[in-house]
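**Student:** My questions concern the predicted model and sequence given below.
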Amino acid sequence: MKQIIIENLKMGNTLSELNYYITLIPKPNEYELGINYKIIDSGSSISFGNIERDFAEFLLKKINARLEEYNKRPLKFNDKESFQDNNKIEQNISELELEEFQKQQCYNLVVNENKCIISAKESQGIFYGVQTLIQLIDITDEKKLYLPEIEIFDYPILEIRGISDDITRGQVPTVDNVKRLIQLLSHFKMNFYFIGYETEFLENEKHPLITKGKAYLTKEEVKELEKYAKKHFIEFVPFFQVLGHYDNILALEKYMDLGEFPGAMCLNIKDDEVYDFLEDIIKNVSKTFDSDYIHVGGDESWDFGKYKSKEIVEKKGKGRAYLDHYKWVYNRIKKYNKKQMFLYHDIVVHEKEFLEDFPKDVIMFFWKYFTSWKFKYRKAKKLKKYGFPVVVSPTIYNWSRHYPDFKWAEGNILSIYRFAKNNNLKGGITSQWGDYGHEDLRVNHYYGYILSAGALWSNIDRKYFKKAYSHQYFGCKLGETKIIEVLETLCSINDHFSKLPPKFFVRFWEHPFLRRNPKIKLKKYQKVEKKANETLDLLKEARYQVNRHKSDLDYIDFATKLAKFIAIKFKSSYNIGKTLLGSNVLENDSIRNGMIKLLKTLKKTINNLKKIYENLWLRCAKRDGLNRLLEKYDILNFYYQKKLDEITREINWRNPNHPAKWITYPNKAPFQQPRYYRKTFEIKDLGSINECYLQAIASHYLKIYFNEEYLGYVITRNSLSYVMMEKQVRVFEISDHLKEGRNVIAIESCNYISQHEGINIYLEIFKNNNIREIILSDESWKTMINSAKNWKDIDFSDHSWENAKSLGKSPKFNGRIIRPYLKDGYKSTTTYLFAIRGMIESFLPSFLKPFIGLAMKLLNIE
């Protein structure tokens, strides 16, 4: 038995005089609150029984940190080991028939007479008892430290309790931030932290190209964090991918052949080189992380078996093909001495052969992100029925939002964890995702994590949690919950934007003057602005109540200012756009100057938001991954400057939409068969040309040649990963390739994921005296489905080729495209939903594919 005893507590008054109520997170499973409270003063001391000195000092440091927070003297370390008989632990373990993990983590805490005694069988239990003690320590209005009289016997209902932290979409945390999160999770009695997700999250000496230019964890950092996590009873687990979500790596020319096809998101299972590569990846991760556990992903492998591996998958059957692949992975995991493997459920749950034959010590990771209490979670039950241990996973709804949608997340977290407890599952892991570039800042996630901690350990409801959260996390006095009003009002702004797909940042970054006659839901943005202003007012009041984690308020304040700006942005776009519809309005100095003043204010606001964002990011994350987001602020600022220039020059409107047409082969062609395109043009004054840029956008994948020289490839595919999004539009500077006389653009294009194939090309020539020439993709281009010898050559005769068919200009075919400003250094911009048709088609069953266009229209996806 291990014990901690705090002695020489003094008698206080009744708890009712303090209007006291329990605010512990998690809420203890067994407790009885007394009538009075005890005072901790300078005469109180602490002793440890059967606890190693280093561990005792570690725990004492935790306790004294709370005392110092209240400006009180630290407890004195009493070297005398003391024990008090405590049969409650063994008695309760027996009566409650606790499982082995519960015996290890349970504790008994008693405050009565003049003592506080914490008892536990194991070190983890004593650690959790100390976290409860820290939460119980409070201060009266007379600045006296006190503990309530209470008796607690506590233990977790679920064994695995934690979070999964996606750090591969750009926002990689600093070591200090991860340590803070580890400390936070352990304080609220979580015990698992999954970190990673896509394979390039970790330093890899053998494959350095996969992390080049990105933020990632170094091996030295992993070792430091593992040591820190172990001290806090947190299992620090890597999670990465072994089949799907390889789009970033497979977009690199060196690794492209490992995919199902060019521009694939999934590895093929045909080539031996794939398994050689996976051996390297698994070995690197396994050797770096000491944890006995490893998560190999397995979700959303929609490209599986669709090209290179098609014959194998059709011959074996999909279930057997998955089974063979993951058994190979499983054997490698065991080879590197890992105890258990986690695997996402969403793909393999449909394959009976897999479920029957796959090893049953693998923990299935069941994720479901909806909120209804009526969900039966039948697939989770199915996995358990087949003999797999199951953990369930909700989300905090953070991605592509100004602030996590905790209103939805609460329902998701509480309902799925209630299901896990009622069905005796293995545990739960709450996920945060960085889809589309991870703009939201990770410090704003903690509310969802702490709610999850409470729901995983015991039973908790929203009302109890919110009161407890304001007191325990923000250090507000009992009954002071202004910070909860702040969070609820801020979260409610999410109600004005679609849930799935989330569109806050789609709208935030989009061009402010897309149409001459703006189609903007003005009332919506008026409501958003009203709520943002209410949040800012509430936050001013809450600052006087918050005594702990005050720096978090900077992140809440910024999220509110983002929401306020998006409202002002669209109100301004509406007012300017409608005003400019009038005749001769720019001849009115007052109106023109008013618009100029407003645009300058918007530019100033954007610059200020950018500076704040950079500061907040660097307080919690590495710089790599930040610059691409700062550039988005610059681009939005640039668009406002262009409008400012127009109004200054008394130009009502210039269309910012991309002028090039999407073109395609005019006749029906086989799926996954390349199309070939040519465009010839003449240059008669080569010496007058200063610069020449060629911008290319694909329907999926294209290779582009200019005057018989290979320029490169373009992958245009909707992806959750920012690297792929940055490759959707590619620009080549080709002035050195130009020739006097005849020139030719030649393109090979193929859509491996959809029947909808096409290309979009924009070539701009800059000459002396500010003269420009533009060549666009249109019906004059030549196209064919069968390549011919020397088809890329300048002198090749394409007279027998067909004229291309126009599919229309942006936003038709693949989504909204803004015209490029290549001289200013800006290529065409797209939204996060660009090319989403192909993504949807890649996983939808065939009978639903004809309805994709209708679905996109109903969801207002451009």
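**Tutor:** Thanks, I have it.

**Student:** Only C-alpha atoms from now on, for both contacts and neighbour counts.
**Tutor:** Fine.

**Student:** The closest residue to residue 504 other than its chain neighbours: neighbour count?
**Tutor:** Leaving out its chain neighbours, the residue that sits closest to residue 504 by CA to CA, 6 or more residues apart in numbering is residue 401, at 5.4 Å. Using other CA atoms under 10 Å, residue 401 has 26 neighbouring residues.

**Student:** what's the answer for residue 35, then?
**Tutor:** Residue 35, neighbours per other CA under 10 Å, totals 12.

**Student:** Quick check: the residue nearest to residue 504 touching residue 442?
**Tutor:** No. Between residue 401 and residue 442 there is no contact, the gap being 11.7 Å when judged by CA atoms under 8 Å.

**Student:** Which helix or which strand is home to residue 104?
**Tutor:** Per DSSP states H and E, residue 104 falls inside helix 100-105.

**Student:** Mind listing residues that contact that helix?
**Tutor:** 93, 120-126, 128, 155-157, 159 (CA atoms under 8 Å, 6 or more residues apart in numbering).

**Student:** The structure to be compared is supplied as follows:
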Amino acid sequence: MTDPPESIGVDELLADVRRIRGWAWRAGKSGRTAQTIVIRPRGPFGAGIPLLEEQGYELRVEADSIIVAAPTATGRFYGVQTLRQILRGSLANSIPCVAIRDWPSLAWRGASDDISRGQASTLADFRATLEHLGFYKMNLYCLYIEDMARFWSAPEVGADRGALTPSELRTIVNEARRRHITVMPMFQTLGHQERLLARPDFGRYAEQQRPDGFNAWVQRALWTLLPAAAQACGVKDPNEEAAPPTCFSPVLPETRARVTELLDEIAAATPSPFLHLGGDEPSDVGNGTSRAAVARRGFGAVYADYLCALAKHVQEVQRRQPVIFGDVLLKDPQAMSAMPKSVAVVDWHYDPSDSGASLERLKEAGFKTVFASPGLWNWYAIYPDYSRAFPNIAHLGRAAKTSGASGLVVASWGDGGAESLHRANWAGYAYAAECTWTAIPPTSFLSRFGSSEYGSRSPALARAEHLVGWQTFSFGPSQRVFHWEPRVRTHTAPWLERMALLERDMTEARRLIADALPTVRFGQARLDVLDHTAARFQYAARRELVMEDLARGSASEGARLSPAEQRLRITSIIALRDSSLNLVDRYEELWRRDNRYPMLDPLLARLRKQTTALDMLLRQARTGTLVPEPPRTAASTPIQVSRTDARPTVAR
């Protein structure tokens, strides 16, 4: 049998064989029988390709034997995963004879997981995510933490949001290591910390300080007596509601010391060669405690001083490579030149047409470790928009290879409450893995994904994946489209055509899923998410079409509806209301299956607004007081939004 460190992949392989074929195979380091899978070390390939030696493997399936061989345990693990994928996609009672020598085109292939804006996985779901990443031969998992770690020095932080304890973080790291995955903890050391800085015990570390006591009195006196002078000096108007602070102060010594303590605590719970310091979108910097320093020295210099100090600590004390996001470096020459080139840079760009040219800029500037980072387009969404995510991943994947980048990290963000369920991301993760090993068209990928993910050769699953995942709305992200309040009014012809097409697509997708279900042997949990998303899109389309019918069928000039017409109106609203209730129940079930509870309530409250609005329309229909509203105008049509105001060029 294989050595214990390699048993995790082998055990899953043998389990797949039993489940798919019913065969009682075994694994060994030698032997040549039809029921033995030989998994063994081998000498160097000698081809002069470092990634082939470090992560490559060869797989031979012959009439009487199956052999996986590689110089490293990582390579043998990857060979086993390829064999599992072949088994899942092959015809019953047969496996195609193949001879494969394979290795990745990028050293690091990963995904970042935002657990700070809504969904925080259970340990079982973290394991499932890591199993999935390992199955597709990804080797980097970036865990995005804002206030979602239970610090020893501040145990109350994140306690009401399901934050991870040090023990849980270590469990995740250990589970990842078993699958040859490195965890990169990502703690925001500058921006995106509005929840942490809203705490009374952390407010004093913020860039935007809230005045109190004597300072508040002075502020109010200045605006009362000398408003022009107060405005010229940058004193905030006390009558204006202040936005919550989002950034740590880059100039206060006590802030730097406290953030360093937090980094040390996270590092202690997450052994890793990396520690990601964030640093993106520092929207507050220069508007508070650092105003004078930025005016005197420049934004980039202040930014770099702060991040450089933290990076030095990470390198010298924690013996890790510090990582930061690259957006500020690319915009500010001061920051670019001052940042040590030993710092790794994650270069994120989410525009599907972005060519990845900035990767070359970072390499030319001297940075040794650069990661390309496309996005899943799952923010403000009920499901990732793969019509945008797939080209984004493909373009940056190609750019990463040609520029000599160290890797690619596909980003999942939870803006809008992380309403898109985790398992919806898995097709995007798998496609990112494909783009860092090979380069295949999305259409071919979906067929392969269906067979490897579900163990089914049914073409219906690829078609259903495409119907649900390739939904783009020019008038807003899918989350906003779903949550529009039911309003009885007429719409434009293009709108109605789009909703009619959406209803047809989702009806077809749900039929395809139901038809293929008997052939599905794996991935039922993900298929549940796919079907639920189709049901949500289907509901949204029907809601808009029913509202249109109700508006056009309303009485005019005092005419009264017949009893039959009245019953039809009531019936159509009841059908929508019942669909809304069922969707809420199903969403809660799927959420609870994979996630910790605390952040579910806000999403359920938002979902239930649909039911509440439909109940009101139902009362109006029953009392004969249901009347249409004015048609939707261009001014009232929601527009797409970016993740934050600091990303205006990439509408999401």
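**Tutor:** Happy to help now that I have it. As the structure is a computational prediction, the values presented were derived from the model and not from experiment.

**Student:** TM-score of the superposed pair?
**Tutor:** For this chain pair, the superposition-based TM-score is 0.86 by TM-score structural alignment, normalised by the length of the second structure; 610 aligned residues with a CA RMSD of 3.3 Å.

**Student:** ok, back up a step: check the contacts of helix 100-105 of the first structure and tell me the two furthest apart.
**Tutor:** Maximum pairwise distance among these (CA to CA): 18.4 Å, between 123 and 157.

**Student:** just to revisit the earlier point, please name the residues that touch the alignment partner in the second structure of the residue nearest to residue 504 of the first structure.
**Tutor:** Correspondence of residue 401 of the first structure to the second structure, assessed by TM-score structural alignment: residue 381. Counting by CA under 8 Å, 6+ apart, residue 381 of the second structure touches 416, 418-420, 477-480.

**Student:** Could you do residue 477 of the first structure as well?
**Tutor:** By CA under 8 Å, 6+ apart, the neighbours of residue 477 of the first structure are 471, 545.

**Student:** Can you classify it as helix, strand or coil?
**Tutor:** coil (DSSP: H, G, I helix; E, B strand; the rest coil).

**Student:** And it, how far from residue 546 of the first structure?
**Tutor:** Distance, residue 477 of the first structure to residue 546 of the first structure, by CA to CA, to the nearest Å: 8 Å.

**Student:** same check, this time on residue 841 of the first structure
**Tutor:** From residue 841 of the first structure to residue 546 of the first structure the distance is 49 Å (CA to CA).

**Student:** out of the two, which sits in the more crowded spot?
**Tutor:** Set residue 841 of the first structure next to residue 546 and count neighbours by other CA under 10 Å: residue 546 wins out with 22 against 18.

**Student:** The more buried one pairs with which position in the second structure?
**Tutor:** Using TM-score structural alignment, residue 546 of the first structure lines up with residue 520 in the second structure.

**Student:** wait, is the match of residue 401 of the first structure part of a strand?
**Tutor:** No. Under three-state DSSP, residue 381 of the second structure falls outside any strand and is assigned coil.

**Student:** The contacts of residue 381 of the second structure into JSON lines, with extra columns for neighbour count?
**Tutor:** Converted to JSON lines, the contacts of residue 381 of the second structure look like this (neighbours: other CA atoms under 10 Å):
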{"residue": "416", "neighbour count": "18"}
{"residue": "418", "neighbour count": "26"}
{"residue": "419", "neighbour count": "23"}
{"residue": "420", "neighbour count": "27"}
{"residue": "477", "neighbour count": "26"}
{"residue": "478", "neighbour count": "25"}
{"residue": "479", "neighbour count": "19"}
{"residue": "480", "neighbour count": "18"}
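
**Student:** Tell me the one among those residues nearest to residue 224 of the second structure.
**Tutor:** Closest to residue 224 of the second structure, out of all of the contacts of residue 381 of the second structure and judged by CA to CA, is residue 416, at 38.5 Å.

**Student:** ok, the closest one to residue 572 of the second structure distance?
**Tutor:** 30 Å.

**Student:** now residue 270 of the first structure: how far from residue 296 of the first structure?
**Tutor:** 20 Å.
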